[in-house]
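[1] okay, sequence plus prediction incoming.
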Amino acid sequence: MQMDKRRHRYNKVDRLENVIAMKLDASYFFERGMRFLRKNDLERAVKAFQKTVEYEPDNPVNYCNLAGVLAELGDFQASSDLLHYVLEHMDPKMAECWFYLANNYANLGDYDAAEEHLLRYLELDPDGEYAAEAEEMLGILIDEFGGGRALERKQREEARAETMQAIQDGRYFLENGQFEVAVEWLEQVVASDPSHIAARNNLSLAYYYTGQYDKALAMANSVLERQPDNLHALCNRALLLQHFGNEEERDRAVEPLLKVIPLHPEVAMKVAITLGFVGRHAEALAAFRRTARFVPPDHPMLLHGLAAAHANLGNLEAAECLWRQLARFEDCARLADYHLERVRQARAAGQRAVSISYQLDIPVEMQLAEVRDRLQNSSPDEWRRDPLLRASLHWSLRHGNREVRQRVIRALAVVADEDAEEALKAFLARSDIDASLQEQTLVALKRMGAKGTARMWRAAGPVEVRLEDVRQDIVLDLQPQWREVWDLVHQWLVAHGLSSLAGQARRLWLAYLYDELFLDVRKRIVKPETWASGVLYVVLRYADVPVVQRDLAAQFNVSPSSLSKCSSRLEQIVLRAGWRGHPAREE
């Protein structure tokens, strides 16, 4: 049978008209790559994702997808090269690249690099898609692979950056109790940058801590002129007006604080404390309760703030419950016990409310007792290192009784840094201290080698004193017995034709006074003759002058053992000073 060839002839035109053209683009190859991935056909998946890059070379997601498949194939270096290319040339904010890089470096065995990249990811996107996995992986690197070095470096860098910022805005000096230094530094900062609001607020606090209340209020007002709603300045202003006793102005200053609900925990706490300080206890209680939404329920400042508000309002049972919770914290136990005892005494006396400070620190009477005890027992290094102790020194110098002030002057003479010097100069400038305290302060300044001028009050009014011109032997004026020892030494040397040794003897005695007797108010000289013989014995021996201890003791009518004891103490000064020569043997 003959076939009609024309009927079955292939019609190319008809055929082309019935075919749908395939659209080859990045999306097509992405879907193709995903199908290969699901089949675990990694080689073909790589080729598909390479095509996505060719079709869309400006899309960083395509590079990341390709990097992911290369990592699955074990080509971690090629994967990392792609990820670095994305971060360096396409999208530096693509945080997930750091997480992918961390996985690559971990697989390559470079755990330090993996740790660094995880930290970088968590810094850029702490709540990101991979945050939980990054935290878990970081823990594994530290616990199982001996990591932690990158974390320590990061923490040191963050601490250094925070310290630099704290120094710039003055917080560092305030937090370390260096109030005079804070004033000097912040005045310079504000002068060079009047728009630095944080520095102005901190300068207001520094003025307050150094007793310059007028300046503190003026600085708070200067902030409010620039930023009328600045909560830190509003709080500072209200507290200062409370200090001045201006109730009408204070109430107007408090009004804005009643209308705000701060969302930052630190600011919210400050507003609540301020309301309590100015006597708005019900409003303070409400503010502390709002603050509880932003801080842990056992936050010490929150517990004490709530307890103080309840106590001031007469809710003694609620206050007791909160202070018992506070007593669980070792650092706050003494404070909590103190207030619990006050509540107990109030109940016994039939009182319905107790006046409590909102500040989470030791009450005034406890501070004075504690400063007195610690001045007796603490080492000088402890005062240098502990910012709270330094702050208590400043506070006690301004508010303590005479005994406490004497001890503080000596403690600051040992601390002997710039802030201690400024504190002593500020104290010396007060018009309400007597001549004896002035002399002790000058001795402390001489001991620390202070330079420049200092202001002090005399009968005719304030005078400027050049510290370099103050006599080195001013320390002899503090105790009659100290001068009597020197007089006995000088008279003996003159009588025995040894006046040439007077300078050396004087240096020895003054050094002992500055380094020993002045620093400890408990030490007393009972018999000046004993110390005079001790000074002479040391000086004569080091000058190679023949001397017999028993004979010298007899001349001053003291026992040889007492002379020996004193000379041994004095010789420690000689050894520390590094005098030339050596003690001659006793003749």
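    Great, that's in hand.
[2] drop to CA atoms for contacts and neighbour counts, all remaining ones
    OK.
[3] please enumerate the strands of the stretch 301-450 of the chain.
    Remark: no strands are assigned in the stretch 301-450 of the chain by DSSP state E, counting those that start in this stretch.
[4] and the chain, by the same measure?
    In the chain, the strands defined using DSSP state E lie at 453-458, 461-466.
[5] what's the most buried one of those strands?
    Of the strands of the chain, the one with the most neighbours on average (mean count of other CA atoms under 10 Å) is strand 453-458, at a mean of 17.
[6] so what does that one touch, helix or strand wise?
    Applying 3 or more CA pairs under 8 Å, 6 or more residues apart in numbering; DSSP states H and E, one finds that strand 453-458 contacts helix 418-428, strand 461-466.
[7] again, 6 Å this time
    strand 461-466 (3 or more CA pairs under 6 Å, 6 or more residues apart in numbering; DSSP states H and E).
[8] and the strands of the chain as a markdown table, adding distance to residue 328?
    What follows is those, written out as a markdown table (distance: least, CA to CA, whole Å):
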| stretch | distance to residue 328 |
| --- | --- |
| strand 453-458 | 47 |
| strand 461-466 | 51 |
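[9] contacts for the longest helix along the chain, please.
    For the chain, the longest helix by residue count, based on DSSP state H, is helix 149-168. Around helix 149-168, the neighbours that count as contacts under CA atoms under 6 Å, 6 or more residues apart in numbering are 116, 172.
[10] comparison target, given below:
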Amino acid sequence: MNEDKLRAEDLYNKIIPVHLDANFFFERAVRSLDRNHYDKALKYFGKAVEYEPENPVNHCNVAGIMSEMGDFSGSNAVLAQVLKDIDPAMTECYYYMANNFANMEQFEEAEKALVTYLEEDSEGQFLEEAEEMMDLLHYELNRPAKLHRIKSREGMVEHENARALLEEGKFAQAVDILEEIVKNYPDFLSARNNLALAYYYVGLFDRAKETIGEVLEQEPGNLHGLCNLAIFYQHEHNMTELAPLVRTLTVTIPFHQEHVFKLATTMGILGQHEVAYRHFRRLLKDEDMNSDPSLYHYTAAAAFNCERYVDAERCWKFAQKLDPESDVPKFFLSQLHQFQAGTSVQPKISYHYHLPFEEQLKLWELDGDQMTEEIRHNPLIRSSFFWALRHGDVGTKLQVIQAFAWIADDEVKQALLVFIQEPDEDIELKEAAMFVLQGMGIDRETLLLDDSEESSQDSVKDNLLPEDCNWQLVVNKTLEMMGRSSLNQQEDVQRLWTEFLNKSYPDTPQLHHMEAWSAALEYWSSKIYGDSITYEEVAKRYGLSVSTVSRYARRMDRVCHMKGRKRSLL
């Protein structure tokens, strides 16, 4: 008896209990799939659904097997049920449905499902495959899909536009776009980095540093942020903060091309030419980049600045071979040979792939028509001239004014008219500007009257394009909306708007959205009188969104530095 009992216990201990749950049937389904037993796999996935009916993945597995078995319509029915009853946020179901519709040659329905996937899915798991399917549907339907956005790439198109504006020197416009991107996508660190650079270019150094601080707070090791911060420290001559940061960057070895290039150019700007040369050499080994003449110039500049003259000569010769029409490699080869021959002191070689400003001016002195043509067709050069007139040192501003004498078009005239009205500008520079203006046919007596309010307003009128001549309507609308106001306040509104238009030049805004500019003008006019007005109050009265009013007000603040101003400063 005891022996039989022991045998029964031994037998019981050898039995492995089976827990029938969703995972059990999922594993059985996967094994069946590995053996190409689709019928069994479908049955097991169906049992998993019975055990966990609220789990959308189980339903999608069923839909996937049905699709593999050719039941595309049944598969879509299951996917539609997932979206309707179980998890509407499971947007990848639309991609699966598009595949099923395409297999049934229902291309219109496939397009609808695919567009919904691209416009609603934020993860982009099947983005590459979806774009390939979009090409197929374009071919089958003989027309492009009506796709308004790709949610998983939100902000990317706008960011590329902003980067293009930065490259063209249109910094204020880039700031507008980048601020909006950063507001809508706070984790978009590339946009935040470029916003910092845009602030730097327009002279808002405090905001630039603050924005970089926001980048590094989210990602302390962000290489672009660290490089930008180092350049800002150098601009401030803050050696205490710069020195440890340079030590960190010196031992950093980035992997991606973009990061290598950023670090190389930054180290060159910081005077760490040996480190810059090492990174530029790495880039020259990359087949995707070694046909760029500017890269050979950067490498040559780094080599020359760390006394590797043979390497510098070789790189400039490569650049000349790749870009035979350019004067840049020829000029720097000449500089190198003169220095080696002892006929000149060691020159300071810039990393920029263009002639030094002084040399460009010498060439243009010989051929003013060439300069005018080049600036007319190169917005970056033109923008850099106007930026230098506002933010350069005294010597640079004088050279720009002299260059403007050769260009002598309407934009130059208006830029110089605004320049001579600036109270803080150097007297000798103003005299030089007035001399150029006299050469353009404006008599000196008229120029001396330009400090009056009427002359200031006239210059603004001339700044604007014909379609923008509703500039005065903005002031009229503001005064109308403000209701009863004192004569002093009316004059201050007029002066503030005139100041904004003058200081915005040559990036004077388009004034098609008059109500938004009027709302921003009222907001700041009220603020400088000490009123506790809010964006919400102004937006409600003008019938605008709060974001619109704040965006236009921020544009005025960037130009006129409104925060903290009181009436006495107007």
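    Thanks, I have it. Since the structure is predicted, the reported quantities are computational estimates derived from the model, not experimental observations.
[11] what does the TM-score come to for these two?
    Taking TM-score structural alignment, normalised by the length of the second structure as the basis, the two superposed chains have a TM-score of 0.53; 417 aligned residues with a CA RMSD of 5.9 Å.
[12] so for residue 198 of the first structure, which of the strands of the first structure sits nearest?
    Checking the strands of the first structure against residue 198 of the first structure by CA to CA gives strand 453-458 as the closest, at 30.3 Å.
[13] counterpart of residue 350 of the second structure in the first structure?
    When the first structure is aligned by TM-score structural alignment, the residue opposite residue 350 of the second structure is residue 357.
[14] so how far is residue 434 of the first structure from its match?
    Taking CA to CA, to the nearest Å as the measure, residue 357 of the first structure falls 32 Å from residue 434 of the first structure.
[15] tally of neighbours for residue 366 of the first structure?
    Each residue near residue 366 of the first structure was counted by other CA atoms under 10 Å, and the total is 14.
[16] same question for residue 151 of the first structure.
    By other CA under 10 Å, the residues close to residue 151 of the first structure number 17.
[17] so which of the strands of the first structure gets nearest residue 481 of the first structure?
    Nearest of those to residue 481 of the first structure, taken as CA to CA: strand 453-458 at 25.5 Å.
[18] grab the nearest non-local neighbour of residue 539 of the first structure.
    Counting by CA to CA, 6 or more residues apart in numbering, the nearest residue to residue 539 of the first structure once its immediate chain neighbours are dropped is residue 505, at 6.1 Å.
[19] hang on, residue 407 of the second structure packs against residue 372?
    Yes: applying CA atoms under 6 Å as the test, residue 407 of the second structure and residue 372 come out as touching, 5.4 Å apart.
[20] for the spatially closest residue to residue 554 of the first structure that is not a sequence neighbour, grab the count of nearby residues.
    Using CA to CA, 6+ apart and skipping residues adjacent in sequence, the residue nearest residue 554 of the first structure is residue 560, 7.9 Å away. Residue 560 of the first structure has 18 neighbours, counted by other CA under 10 Å.
[21] same check on residue 527 of the second structure?
    Residue 527 of the second structure has 19 neighbours, counted by other CA under 10 Å.
[22] also residue 148 of the first structure?
    Residue 148 of the first structure: 18 surrounding residues under other CA under 10 Å.
[23] same check on residue 427 of the second structure?
    Using other CA under 10 Å, residue 427 of the second structure has 11 neighbouring residues.
[24] aligned to it, what sits in the first structure?
    Residue 427 of the second structure maps onto residue 431 of the first structure when the alignment is built from TM-score structural alignment.
[25] how close does that match get to residue 465 of the first structure?
    Separation of residue 431 of the first structure from residue 465 of the first structure (CA to CA): 15 Å.
[26] do the same with residue 89 of the first structure
    Shown here: residue 89 of the first structure relative to residue 465 of the first structure, a distance of 66 Å by CA to CA.
[27] buried residues in stretch 89-98 of the first structure?
    Buried residues in stretch 89-98 of the first structure, counted by 16 or more other CA atoms under 10 Å: 94, 95, 96, 97, 98.
[28] check stretch 424-444 of the first structure too.
    Applying a neighbour-count criterion of 16+ other CA under 10 Å, one finds 424-429, 437-444 buried in stretch 424-444 of the first structure.
[29] which single one of these is nearest to residue 186 of the first structure?
    So of those, ranked by how close each gets to residue 186 of the first structure (CA to CA), first place is residue 426, at 17.0 Å.
[30] just give the closest residue to residue 204 of the first structure, not the sequence neighbours.
    Nearest one to residue 204 of the first structure, counting by CA to CA, 6+ apart, is residue 216 at 4.3 Å.
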